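Peer 1: coordinates only, no sequence provided:
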């Protein structure tokens, strides 16, 4: 009986090894090309340009605070970047995040937080929280806020709104950082 048991165990072991090999082959055959390729070493050659695309722009570090945004502790709002930086008194970004701008934007310049509201209804009818207002442009109050429902829709271009929307977690961070009087610098 010992011979038949050892033969049975050897057969099961061979079948298990064959199954594992088959599954390993299937997994390697289904790997996307970009995951199976070896990482490329950084090139020291000059970037090539094609007549249709022009030279490639270097990718800017999103944590890098815009150079023309002043000094000291401040909130920096980049209109073109659609991004906010929370900058400490050493000039380093402690947090940065993307935003959805309003239909009315403040002109570039330096402002200060003038008022705050915990929760209100936005000019677009959406319930918002952590409203931090810092400017008035074209009779529209401009401020940062987050929708209570977490949505980030593009504003209706037919309406004049001043809410610069962000994710709720970013709104919480900005609310903690930007008290009344905090400097807000708007850059192009």
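Peer 2: Yes, it's here. It should be emphasised that the depicted structure is a prediction, and the values quoted were computed from it without experimental measurement. Residues are numbered from 1 along each chain as shown.

Peer 1: make it CA atoms for all contacts and neighbour counts henceforth
Peer 2: Will do.

Peer 1: quick one, strands of the chain?
Peer 2: Under the criterion DSSP state E, the chain contains strands at 74-78, 83-87, 93-98, 109-112, 115-121, 127-137, 140-147, 163-165, 183-187.

Peer 1: how long is stretch 137-150 end to end?
Peer 2: End-to-end distance of stretch 137-150 (Cα to Cα, to the nearest Å): 26 Å.

Peer 1: what's around residue 127, how many residues?
Peer 2: Each residue near residue 127 was counted by other Cα atoms under 10 Å, and the total is 15.

Peer 1: next, the one to line up against it:
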């Protein structure tokens, strides 16, 4: 007596094929991770800083991050809250410098601003001696400004402290100071 062949439901086939594909992709990814990693060589302006996602004393070389779309046109400072990154954009719309920053505990709302004033040095609300302060807005009673610590540190704000400091490395602070004269547009994006 012969037994009729039973056909498996299509969902069983799809599930099996999907699982096999995931195993294959995982194996290939693990293999690829073991090999050499090509690095694109991009010509960068001499004044360009690290394009590393996190500030560090030894910058990694990589292509500069693109200026965010919708950040305006012309000469401006662009600050991305999500990327924790600043771009100094020239009149042609090209970034002359980009670098990562350490934001304070109070962030500006996305929008368009202008540099309202500058201060060569002061003591920040967190007690850190800072320089190259470039103010552009106030939020919840807290002044928001780009600056760098005079000693080059990147201190974390004290718990409960309300600071609008957007801190950066000293060389980047010098660049923002020279670029961000009173009235310079500042575009903050999410």
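Peer 2: Perfect, I can see it now. Fair warning: this is a prediction, and the values are worked out from it, not measured in the lab.

Peer 1: still on that earlier bit, could you dump the strands of the first structure into a markdown table with distance to residue 153 of the first structure added?
Peer 2: Output for the strands of the first structure, formatted as a markdown table (distance: least, Cα to Cα, whole Å):
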| stretch | distance to residue 153 of the first structure |
| --- | --- |
| strand 74-78 | 19 |
| strand 83-87 | 16 |
| strand 93-98 | 13 |
| strand 109-112 | 26 |
| strand 115-121 | 15 |
| strand 127-137 | 13 |
| strand 140-147 | 10 |
| strand 163-165 | 9 |
| strand 183-187 | 22 |
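
Peer 1: just so I know, which of these lies nearest residue 29 of the first structure?
Peer 2: strand 93-98 (38.3 Å; Cα to Cα).

Peer 1: who wins for proximity to residue 8 of the first structure among the strands of the first structure?
Peer 2: With Cα to Cα as the criterion, residue 8 of the first structure lies closest to strand 93-98 of the strands of the first structure, at 62.0 Å.

Peer 1: mind naming the longest helix for the second structure?
Peer 2: For the second structure, the helix with the greatest residue count under DSSP state H is helix 10-34.

Peer 1: buried ones in it?
Peer 2: Within helix 10-34 of the second structure, no residue counts as buried by 16 or more other Cα atoms under 10 Å.

Peer 1: ok, now stretch 120-129 of the second structure?
Peer 2: Residues 124, 125, 126, 128 are the ones in stretch 120-129 of the second structure that count as buried (16+ other Cα under 10 Å).

Peer 1: what is the nearest of those residues to residue 91 of the second structure?
Peer 2: Among these, and counting by Cα to Cα, the member closest to residue 91 of the second structure is residue 124, at 31.6 Å.

Peer 1: now the equivalent of residue 114 of the first structure over in the second structure: closest residue in space, sequence neighbours ignored.
Peer 2: Using TM-score structural alignment to pair residues, one finds that residue 114 of the first structure aligns to residue 116 in the second structure. Excluding its sequence neighbours, the residue lying closest to residue 116 of the second structure (Cα to Cα, 6 or more residues apart in numbering) is residue 136, at 5.1 Å.

Peer 1: for residue 71 of the second structure, see how far away that neighbour is.
Peer 2: 16 Å.

Peer 1: and the furthest pair within the buried residues of stretch 120-129 of the second structure?
Peer 2: For these, the maximum inter-member distance is 7.4 Å, found between 125 and 128 (Cα to Cα).

Peer 1: hmm, back to that, what about the residue nearest to residue 116 of the second structure, how many neighbours?
Peer 2: If you count neighbours by other Cα under 10 Å, residue 136 of the second structure ends up with 24.

Peer 1: residue in the first structure paired with it?
Peer 2: Under the alignment (TM-score structural alignment), residue 136 of the second structure pairs with residue 134 of the first structure.

Peer 1: verify the stated contact: its match with residue 112.
Peer 2: Yes - in this structure, residue 134 of the first structure is within contact of residue 112 by Cα atoms under 8 Å, at 5.4 Å.

Peer 1: hey, what's in contact with both of the two?
Peer 2: Residues touching both residue 134 of the first structure and residue 112 (Cα atoms under 8 Å, 6 or more residues apart in numbering): residue 184.

Peer 1: hang on, the earlier thing: among the strands of the first structure, which is nearest residue 40 of the first structure?
Peer 2: strand 93-98 (29.3 Å).

Peer 1: which part of the second structure lines up with the closest one?
Peer 2: The aligned range for strand 93-98 of the first structure is 95-100, by TM-score structural alignment.

Peer 1: same check on stretch 22-29 of the first structure?
Peer 2: By TM-score structural alignment, stretch 22-29 of the first structure lines up with nothing in the second structure.
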